[in-house]
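Colleague: how would this look folded up:
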Amino acid sequence: MDDIDAWVWWLIAAVGLGIPLVVTAMPEFGMFAVGAVAAAGTAGLGGDVVLQVLVFAAVSVALIAVVRPIAARHSHQRPQLATGVDALRGKQALVLERVDGAGGRIKLAGEVWSARSLDAGQAYEVGQEVDVVEIEGATAIVM
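Modeller: Next comes the predicted model:
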């Protein structure tokens, strides 16, 4: 196997490792594919087989050791921009109709919402400001 054949085989290996990356969405296969591309470059520059394998292993392990923890940390973070009903939690609203454990109406984010108090024994009168604790369906739970 001459140098040209070696780099071609490494590129074929990189493509072969890229296929499971796309099918399984496991980023580790992509990191191995990048290691194979680095080994192909080493072969293209005239490195022997031992050096090619060492470059493949070193690049793959380095990527897994550095990139994988960063990717895992980012995948577990909640988005910082809340949208939909998540954006309404913690907002203040104005009581339009008396709100108690049975129901009532509030003005929240420019819209009229049905509401009920978090504490069934607590009531809020017209004109009071309340905090939205939760949204259940189309009803705001307030306190």
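
Colleague: okay, CA-based contacts and neighbour counts for the rest of this
Modeller: Noted.

Colleague: would you map the strands across the chain?
Modeller: For the chain, the strands defined by DSSP state E occupy 92-97, 105-108, 111-117, 129-136, 139-142.

Colleague: buried set for the third one?
Modeller: Same thing as strand 111-117. 113-117 (16 or more other C-alpha atoms under 10 Å).

Colleague: let me know the closest of these to Val85.
Modeller: For these, the minimum distance to Val85 (C-alpha to C-alpha) is 12.0 Å, reached by Trp113.

Colleague: how about this one, so we can line them up?
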Amino acid sequence: MDPWVLWLIASGLFVAGELAGGDLFLLMLGGGALGGMTVALLGGPLFLQLIAFIVVSAVLLALVRPLAKRHLVDRTPEQLDGVATLIGRTAKVTRPVDGHGGRIQLGADEWTARSQYGGDTFPVGATVRILQVEGATAVVGDALELE
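Modeller: From the prediction side, this is the model:
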């Protein structure tokens, strides 16, 4: 098998490994392997192929990787997930809510709820805002007061 084919396979394996990791390290090594492949295609000996691999990988790791990582981090907004997506949303009271309990309707889901302050009560039909979630219980407050 020709050496350039081995370098191409190595590059593909580095890139495939990068897909699993996502740290951009293996991707830079894949670029270095393409450098080794280029020297092999030009007929260079093995030691020159290895030097090309090392040099290209080092340049990519030192110059391109930090820029690419910064670009990815700066351009990717923080994603809220789980119950954090519920904070700030409004819901309708389906059973009176006080400091001890109650129920609210949020979209198609019904949640156990309690008021943020023990003295606050919300009658059936009132609109409340979810302030936080503790386990499976939404802690709610007056939706109009918080706007």
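
Colleague: tm score of chain vs chain?
Modeller: Scored against TM-score structural alignment, normalised by the length of structure 1, the superposed chains reach a TM-score of 0.64; 140 aligned residues with a C-alpha RMSD of 4.1 Å.

Colleague: circling back: closest to Leu21 of structure 1 out of the strands of structure 1?
Modeller: Smallest distance to Leu21 of structure 1 across these (C-alpha to C-alpha): 39.0 Å, for strand 129-136.

Colleague: so where is the closest one in structure 2?
Modeller: Under TM-score structural alignment, strand 129-136 of structure 1 corresponds to residues 127-134 of structure 2.

Colleague: list of residues touching that stretch?
Modeller: Defining contact as C-alpha atoms under 8 Å, 6 or more residues apart in numbering, one finds that stretch 127-134 of structure 2 is touched by 83-84, 86-93, 116, 122, 138-144, 146.

Colleague: that stretch vs structure 1, average offset?
Modeller: The superposed stretch 127-134 of structure 2 is, by mean C-alpha distance after the TM-score superposition for structure 1, a mean 1.6 Å from where its aligned residues fall in structure 1.

Colleague: can you give me how far that stretch is from the chain middle?
Modeller: 25 Å (C-alpha atoms, centre = their mean, to the nearest Å).

Colleague: what does stretch 52-72 of structure 2 give?
Modeller: For stretch 52-72 of structure 2, the distance to the chain centre is 22 Å (C-alpha atoms, centre = their mean).

Colleague: same thing with stretch 32-51 of structure 1?
Modeller: Its chain's average C-alpha position is 33 Å from that of stretch 32-51 of structure 1, according to C-alpha atoms, centre = their mean.

Colleague: circling back: quick one: buried ones out of the contacts of stretch 127-134 of structure 2?
Modeller: Among the contacts of stretch 127-134 of structure 2, those classed as buried by 16+ other C-alpha under 10 Å are 86, 88, 90-93, 116, 122, 138-143.

Colleague: make CSV from these and add distance to Gly43 of structure 2 to it.
Modeller: Converted to CSV, those look like this (distance: C-alpha to C-alpha, whole Å):
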residue, distance to Gly43 of structure 2
Leu86, 62
Gly88, 65
Thr90, 69
Ala91, 71
Lys92, 74
Val93, 76
Gln116, 74
Phe122, 81
Ala138, 69
Val139, 70
Val140, 72
Gly141, 74
Asp142, 76
Ala143, 73
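
Colleague: farthest-separated two in those?
Modeller: Spanning the widest gap among those are Leu86 and Phe122, at 18.9 Å by C-alpha to C-alpha.

Colleague: mean deviation, stretch 37-44 of structure 1 versus structure 2?
Modeller: When structure 2 is overlaid, stretch 37-44 of structure 1 sits 1.9 Å from its aligned residues on average, using mean C-alpha distance after the TM-score superposition for structure 1.

Colleague: matching residues in structure 2 for that stretch?
Modeller: Under TM-score structural alignment, stretch 37-44 of structure 1 corresponds to residues 34-41 of structure 2.

Colleague: no more questions from me, cheers.
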